[in-house]
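> would you be able to build a 3D model of this:
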Amino acid sequence: MNDTEILERIGNTKEKILNEIHKIIVGQDRVIEEILIALLSGGHILIVGVPGLAKTLIVKTLARVLSLSFSRIQFTPDLMPSDITGTEILEETASGERYFRFVKGPIFANIILADEINRTPPKTQSALLEAMQEYKVTVAGKDYDLPRPFFVLATQNPIEHEGTYPLPEAQKDRFMFQVNIYYPTENEEVKIVETTTIGYEPEVSSVLTREEILKLMDVVRRMPVAPKLIEEVVQFVNLTRPSENSSVPKFIKEWVSWGASPRASQYLILGAKARALLEGRPVPSWDDVRSVALPVLRHRLILNFAAEAEGVTSDMVVEKLLNLV
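From the prediction side, this is the model:
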């Protein structure tokens, strides 16, 4: 199948994916779309939301619809790096010869849900973040490649911080998106209660295979982007960085300590390309960039005390900046 045929079919495929997921998940269209965009871009996601909003169920259902292996890791204070990556065990043959055999950890799956990543010490967090970056784990000096696609969704609880180990800003920057999940509407909650208290779980069908997903990821990487759009994205990201440059808005200088890194520019372009592909378009536009700007930038802006004192959030800063361009 060539790229043109893929573009013709992808719009219908997106609808099929949403229809299958909505057999189990009520609402959350924005969250599902952002997860699909990050997956096709080869990025990872940091999910922030209070308990009980179906974060695990969304990811598990998506894995079933996309024919991908799924693994959930519950991060706790006593979790060790080897509990994630795997370890070597000593075995003995019938002849008495001893050897080490590597037993793979739960990280060897296509989709990883790292539940409450901020509840485990930095050493264990680093083991996961290194695997996210390198797509492999190293045990006893030997490298083991992770399955592709490899997609990590790490969750954080925004209301409980006692006994946690917050991710440093440099490690947050490795996540393509920060996706915020909010409470459902009243009508959605009524439907949730109706469908989850009757003892019936609908069957979902697979829409894509692993090979087709890898093909779509390759199409995203090869999708052309207008040089002007790249320049506009870089200029936009530069506006998040407080400096003496006269083009930087006054509110950025007042509220922001540190702006977004060049990685933000890369992810804005990749996210725009993936969104264009899901819409069946051959090239991304500025509207695609606007659609992914919030999840790309909200965890990359470090606000100062003045912003906190005024109740200003990073979402408010990004939206205000988008209104200027």
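> C-alpha only now, for contacts and for neighbours.
OK.
> burial check on residue 100, number of neighbours?
Residue 100 has 11 neighbours, counted by other Cα atoms under 10 Å.
> separation between it and residue 85?
Distance, residue 100 to residue 85, by Cα to Cα, to the nearest Å: 16 Å.
> now do stretch 281-301: everything it contacts.
Here stretch 281-301 makes contact (Cα atoms under 8 Å, 6 or more residues apart in numbering) with 7, 34, 169, 172-173, 176-179, 223-225, 229, 233, 240, 256-261, 264, 267-269, 271-273, 275-277, 314-315, 318-319, 322.
> pull out the buried members of the residues you listed.
Neighbour-count burial (16 or more other Cα atoms under 10 Å) applied to those gives 7, 34, 172-173, 176-179, 223, 225, 233, 240, 256-261, 264, 267-269, 271-273, 275-277, 314-315, 318.
> doesn't residue 106 fall inside a strand?
No - counting by DSSP: H, G, I helix; E, B strand; the rest coil, residue 106 falls outside a strand, being coil.
> filter the buried ones among the contacts of stretch 281-301 down to the ones in helices?
Applying DSSP state H to the buried ones among the contacts of stretch 281-301, the entries found in helices are 7, 34, 172, 233, 264, 267-269, 271-273, 275-277, 314-315, 318.
> in this structure, which residue is closest to the centre?
Central residue check for the chain by Cα atoms, centre = their mean: the C-alpha nearest the mean position is that of residue 45, 1.7 Å away.
> following up with a second sequence; could you model it the same way so I can compare the two?
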Amino acid sequence: MNTLEIKDIAHRLQSNVAKAIVGQHEAIDLLFISLLSEGHILFEGVPGVAKTLLAQSFASSIDMRFGRIQFTPDLMPGDVLGTNIYHFETSKFVLTKGPIFTDILLADEVNRTPPKTQAALLQAMHEREVTIDGTHYDLGAGFMVIATQNPIEQQGTYPLPEAQLDRFLFQHILDYPSRDDERRILGLHGHRATMPHVRDMDLQPVITLETLKAMRKTVSEIQISTENLDYIVDLVRGSREHPSVRVGASPRCGAMMARAARACAAMEGRDYVVPDDIKRIILPALCHRLVLSPTAEIEGIRASDVVSQLIEQVKAPR
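Next up, the predicted model:
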């Protein structure tokens, strides 16, 4: 598979998801980049901005298994992973698999469950396997987490720990739509009394697991120059040295950004990375990884402000 074929698939994916979702083109692109990069993505936004519908529509465009977990305050790790149950008839323990055993997993409102249950995702997101009673279970090459969360200021939410945030390639904020997009949403879904069902949207899969493997192989072979690698390193290291930051981005972030930049190039039909590919992913890849200093928080400085300063201060290669 070549990069022009990947570009065509990206366009077909956008068109397919657009049958259910109005606007949100950047979010759909980030989903596709995450898929190509073997990464996970976190969407944040107030209720009602189509976080769940977006994830379901994207999953419906991929011919792989889809699972959903609605995270609640009383959810336990075993409800996510599964558990071994003793069968008296056979005198053996038999694993009852949890919903995490899928390809595309929607972790809906992930910050509404306590940290103990959030941690059930840590090994799965990093190693794509889970351990239950000492036995390792592979989740497959296609495993991807699409998580949603409400702003942490809302009641009944638990902020995700830094170790878990670092496992997300991207975090993207879903804002309210523009007036024109909101008018189109009413025209598309305004006749329904409940949330629209994806199965009624005539969404057709445009990606299979074999296609995904071929695309990922192509992405891994895309060239990235020494200058562009240095640019990523300088951005990551600059986040640690910024006076408003207490904890900056990890080396894992830099490795993820290099992979994501290759995926961006493939989406544009190129077999080489340019600085604009890196600039495209800086904000969603860096912001959620920064822990601001107490002084910065008091002054109202946001992580996005810090990243914007880094973009201005760190010189991009020509």
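> nearest spatial neighbour of the counterpart of residue 115 of the second structure in the first structure, chain-adjacent residues omitted?
With TM-score structural alignment as the criterion, residue 115 of the second structure lines up with residue 122 in the first structure. Among residues not flanking residue 122 of the first structure along the chain, residue 165 sits closest, at 6.9 Å (Cα to Cα, 6 or more residues apart in numbering).
> mind checking how far that neighbour is from residue 75 of the first structure?
11 Å.
> what do these two both touch?
Common contacts of residue 165 of the first structure and residue 75, defined by Cα under 8 Å, 6+ apart, comprise 118-120.
> and the residues you listed as a markdown table, adding neighbour count, secondary structure and distance to residue 154 of the first structure?
Shown next, in a markdown table, are those (neighbours: other Cα atoms under 10 Å; DSSP: H, G, I helix; E, B strand; the rest coil; distance: Cα to Cα, whole Å):
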| residue | neighbour count | secondary structure | distance to residue 154 of the first structure |
| --- | --- | --- | --- |
| 118 | 22 | helix | 9 |
| 119 | 24 | helix | 11 |
| 120 | 21 | coil | 12 |
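> for those residues, give me TSV that also has distance to residue 30 of the first structure.
Shown next, in TSV, are those (distance: Cα to Cα, whole Å):
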residue	distance to residue 30 of the first structure
118	24
119	27
120	29
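> with respect to residue 93 of the first structure, which of those residues is nearest?
For those, the closest approach to residue 93 of the first structure (Cα to Cα) belongs to residue 120, at 37.1 Å.
> thinking again about what came up before, okay, residue 165 and residue 75 of the first structure: which has more neighbours?
residue 75 (22 against 15).
> which residues touch stretch 138-158 of the first structure?
Defining contact as Cα under 8 Å, 6+ apart, one finds that stretch 138-158 of the first structure is touched by 39, 42-51, 86-88, 107-118, 132, 135-137, 210, 213-214.
> switch to 7 Å and redo it
With Cα atoms under 7 Å, 6 or more residues apart in numbering as the test, stretch 138-158 of the first structure has contacts from 39, 43-50, 108-118, 135-137, 214.
> what segments of the second structure are helices?
Assigned by DSSP H, the helices in the second structure fall at 3-17, 25-36, 51-60, 77-81, 115-118, 122-127, 162-165, 179-189, 209-220, 226-241, 251-267, 275-286, 294-298, 303-313.
> in JSON lines, list those along with distance to residue 147 of the second structure.
Below are the helices of the second structure laid out as JSON lines (distance: least, Cα to Cα, whole Å):
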{"stretch": "helix 3-17", "distance to residue 147 of the second structure": "18"}
{"stretch": "helix 25-36", "distance to residue 147 of the second structure": "11"}
{"stretch": "helix 51-60", "distance to residue 147 of the second structure": "9"}
{"stretch": "helix 77-81", "distance to residue 147 of the second structure": "14"}
{"stretch": "helix 115-118", "distance to residue 147 of the second structure": "11"}
{"stretch": "helix 122-127", "distance to residue 147 of the second structure": "11"}
{"stretch": "helix 162-165", "distance to residue 147 of the second structure": "11"}
{"stretch": "helix 179-189", "distance to residue 147 of the second structure": "23"}
{"stretch": "helix 209-220", "distance to residue 147 of the second structure": "21"}
{"stretch": "helix 226-241", "distance to residue 147 of the second structure": "24"}
{"stretch": "helix 251-267", "distance to residue 147 of the second structure": "18"}
{"stretch": "helix 275-286", "distance to residue 147 of the second structure": "14"}
{"stretch": "helix 294-298", "distance to residue 147 of the second structure": "26"}
{"stretch": "helix 303-313", "distance to residue 147 of the second structure": "20"}
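> quick one on the thing from earlier: let's see which of the contacts of stretch 138-158 of the first structure end up in strands.
When DSSP state E defines the strands, the subset of these inside them is 45-48, 111-115, 136-137.
> so which of these is the closest to residue 55 of the first structure?
residue 47 (8.0 Å).
> what's that closest one aligned with over in the second structure?
Alignment note (TM-score structural alignment): residue 47 of the first structure maps to residue 43 of the second structure.
> repeat that for residue 108 of the first structure.
So, by TM-score structural alignment, residue 108 of the first structure is matched to residue 101.
> residues contacting that match?
residue 139.
> let's see 10 Å
Listed by Cα atoms under 10 Å, 6 or more residues apart in numbering, the contact partners of residue 101 of the second structure are 65-67, 80-82, 124, 129-130, 137-140, 143.
> before we move on, back to that, count of neighbours near the match of residue 115 of the second structure?
There are 17 residues near residue 122 of the first structure, going by other Cα under 10 Å.
> distance check, it against residue 164 of the first structure.
Distance from residue 122 of the first structure to residue 164 of the first structure, by Cα to Cα: 10 Å.
> same check, this time on residue 43 of the first structure
Per Cα to Cα, residue 43 of the first structure is found 25 Å from residue 164 of the first structure.
> out of these two, which sits in the busier spot?
Taking neighbours as other Cα under 10 Å, residue 43 of the first structure and residue 164 compare with residue 43 leading, 22 against 17.
> what's the local residue count around the closest residue to residue 50 of the first structure other than its chain neighbours?
Nearest in space to residue 50 of the first structure, with sequence neighbours left out and distances taken as Cα to Cα, 6+ apart, is residue 157 at 5.4 Å. As a burial measure, residue 157 of the first structure scores 17 neighbours (other Cα under 10 Å).
> counterpart of residue 157 of the first structure over in the second structure?
Aligning on TM-score structural alignment places residue 157 of the first structure opposite residue 150 in the second structure.
> gap between that match and residue 55 of the second structure?
15 Å.
> test my guess that residue 256 of the second structure contacts residue 39.
Yes - contact criterion Cα atoms under 10 Å: residue 256 of the second structure and residue 39 qualify, at 7.8 Å.
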